[in-house]
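Novice: coords please:
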Amino acid sequence: MSDRLRLADIPAHAHGKFRRDPLMWLMHVGVDVLNWIDGLAEPPNRGPGRRHQFFDVVVAERGIVARDQNVVAVTFELPDGAVMPAWMPGAHVDVELPSGTVRQYSLCGAPADRTRYRIAVRLIPEGRGGSAEVHQALQVGTGLRVGLPRNAFPLAVGGYNQPTTAIRLIAGGIGITPILPMLALLDRVRMPWSMVYCGRSRDSMAFLDELAPYGNRVTLHCDDEAGLADPATLLGDLTGAPAVYTCGPPPMIEALRGALVHRPEVEFHYERFSAAPVVDGAEFEIRLAGTGETLTVGAAQTALAAILTARPDATFSCQQGFCRSCAVRVLDGAPEHRSTALSPQELEAGYFLPCVSRAEGCLTVDL
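Specialist: The predicted structure follows:
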């Protein structure tokens, strides 16, 4: 995936007159031109994962948005209050925290408000430390850096050659964050929609106050009241060949994929908020050129997980093959690329993404 905003991110015209919404197309063209001009000043031969497109922001607001106090919403602005780069529902940004840790978070504010970005983060006590730092360190006035918005989960709101007449949204836990901005856009283009929002308990569910105005179009499913929701409950009535958009934990995503495998008339769009399991993996080896150490990557293990056993300081973030922060250069061997995030130039330079990509035999990497 390129860091530049893509044509595929632009939704179709709501009533099918155009393949892409003309106003949003013009806005994205303008952003791409600015990014191209900025790129002229970048040094040659930069590697993936470099933070050349990060910019300085300041925390303008923060607030607790779940009754259990474990989800905080943080709003960023530019220090001078200027307009920020455009984004569309489903987009995320890289956030470089004060410690230097980089994490990806979905934007959950209003795309029309170009003066601010908002993210929301659930505290994960047993996590890798990013959520704890957001909760503790990002106070109003804190300065930090964020990257340009990228969209691996774009909302296509019907239109050109699409059979979609309705949208079914399904959010699991903190997976509400990319879904939330979609609601306002669907309302604006008058696309019928309904949503199921699942959580462990009502107290753990974020943004309930913001969802309340949508009335019975939003169904809350609390596990402690009704048990785990099955695919039939989550999908509801799919009459009208709708599209399904979902974000949540991998087991929920896989259950929905299984339920829709024989429904080719239904579009299925999803985003996980944690790494997917390895599929069709085979054991191989990675040799670290800097130390000569050889690591065995298990059939059900990612190359990144193996690298982290020897190099716990190695850079990584999303673990899903789109942020590119874990990219390393292959010095010898043939990688099996399982991501489209790297550009042709990066592939030609020998980079691969150990979070998802694999190999046969042995790879020697520049670590």
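
Novice: rest of the way, CA atoms for contacts and neighbours
Specialist: OK.

Novice: buried residues in stretch 72-90?
Specialist: The neighbour-count check on stretch 72-90 (16 or more other Cα atoms under 10 Å) flags 72-78, 84-90 as buried.

Novice: kindly report the same for stretch 118-135.
Specialist: Residues of stretch 118-135 classed as buried: 118-123, 130-132, 134-135 (neighbour count, 16+ other Cα under 10 Å).

Novice: filter these down to the ones in strands?
Specialist: Here DSSP state E is the test, and the buried residues of stretch 118-135 give 118-122 as lying in strands.

Novice: sequence B follows; please return its structure for comparison with A:
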Amino acid sequence: MLKVVVTRRTEEAAGIVGLELRAADGERLPPFAPGAHIDVMLPNGLVRQYSLVNDCEERDRYEIAVSNVANGRGGSACVHSTLVVGTALEIGMPRNNFPLRSEHARFFFIAGGIGITPILSMIRYCNRHGLNWNLLYLARSRAHAAFLEELSEYGADRVRIHFDAEAGCNFDIGSCSGLIPAGVPIYCCGPAPLMQAVVDFSSRHPENPVFLEWFAPAPENADQPPAEGFEVVLKRSGKAFYVEEDRSILEVLESHGYNIPCSCREGMCRTCETGVVDGVPDHRDYVLSKAEREEGRTMMICVSRARNSTLVLDI
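Specialist: Coordinates of the predicted model:
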């Protein structure tokens, strides 16, 4: 854990606050790569993940931006109501589930609302290293678009901005075929409906692979098979527990006294990632790559299940 202090607070847009965090001891902070996030231990006891928005070369500070989510679970409300200049916090080391792939020389970014946060760090990295990029930025209105002034300075040939309030409708992702050159990967972050629309677009245009950072779970898939119970065996102790249809592996282990690191409990932060020794996981997370899923060596035990009757975990 790292001890930091809030050294600056700004209003980046309607309902979006920006925070600058510096090490409490004044030292340089650990390095991070574009797309990384940190766990923030909030004063109300909650742990939340926030993307780092600043240039990854800036080791003197971390910058995050947080949207005040209506009817949320208390994290964003706590940030907006209690974090002020001088507030001391503990944060986790930077982690990255949404990295820029080194094999890509050109990028097409799609950001919806507060989804601009990991994308902005990527844009700043691309500019520093002379990489080619374009951005489609979608927001409810100008008032709700964070970092709009900076992004607008890149020009219309680099940045296309769509405001639902001005257009009178949501942006049609299906129309992106004229915007995204063949072979250019899509990096997307935003609300779940936008993310699903981008996934659907990529499935119709496989020459444009998609890489995602989910802030919220996708809508339930009606085609997903119903959950079934299974047995989980812990390799190190040999103990076995039954995981009922309506409980997660994490919940079952916690009920038997196991203290498993976890945070989001929705398969989006990778905190509870656990090694799989034997069995076939039924992956229901949002962070593992296709290759990692196919390998089946790890799983997120907060949401993922088993495709067979017994799963052996490296616990």
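
Novice: let's have the buried residues of stretch 72-90 of the first structure in TSV, adding secondary structure.
Specialist: Converted to TSV, the buried residues of stretch 72-90 of the first structure look like this (DSSP: H, G, I helix; E, B strand; the rest coil):
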residue	secondary structure
Val72	strand
Ala73	strand
Val74	strand
Thr75	strand
Phe76	strand
Glu77	strand
Leu78	coil
Met84	coil
Pro85	coil
Ala86	coil
Trp87	coil
Met88	coil
Pro89	coil
Gly90	coil
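
Novice: which position in the first structure pairs with Gly72 of the second structure?
Specialist: Aligned counterpart of Gly72 of the second structure in the first structure: Gly127 (TM-score structural alignment).

Novice: swap in Asp39 of the second structure?
Specialist: Looks like Asp39 of the second structure aligns to Asp94 there (TM-score structural alignment).

Novice: hang on, its match in a strand?
Specialist: Yes. Applying three-state DSSP, one finds Asp94 of the first structure inside a strand.

Novice: next, find the distance separating it from Ala66 of the first structure.
Specialist: To Ala66 of the first structure, Asp94 of the first structure is 23 Å away according to Cα to Cα, to the nearest Å.

Novice: who has more neighbours, the two?
Specialist: Ranked by neighbour count (other Cα atoms under 10 Å), Asp94 of the first structure and Ala66 place Asp94 first, with 23 against 19.

Novice: excluding its backbone neighbours, what's nearest that one?
Specialist: Nearest residue to Asp94 of the first structure in three dimensions, chain neighbours excluded: Gln104, at 4.5 Å (Cα to Cα, 6 or more residues apart in numbering).

Novice: tell me, how many residues neighbour the one you found?
Specialist: 19.

Novice: ok but it is inside a strand, no?
Specialist: Yes. The assignment for Gln104 of the first structure is a strand, going by three-state DSSP.

Novice: quick one: contacts for the aligned partner of it in the second structure?
Specialist: By TM-score structural alignment, Gln104 of the first structure lines up with Gln49 in the second structure. Applying Cα atoms under 8 Å, 6 or more residues apart in numbering to Gln49 of the second structure gives the contacts 37-40, 269.

Novice: now with 10 Å, please.
Specialist: Counting by Cα atoms under 10 Å, 6 or more residues apart in numbering, Gln49 of the second structure makes contact with 36-41, 64, 66, 75, 91-92, 94-95, 215, 263-264, 268-269.

Novice: so among those, which ones count as buried?
Specialist: 36-41, 64, 66, 75, 91, 94-95, 215, 263-264, 268-269.

Novice: which strand or helix spans Leu308 of the first structure?
Specialist: helix 303-310 (DSSP states H and E).

Novice: cheers, nothing more for now.
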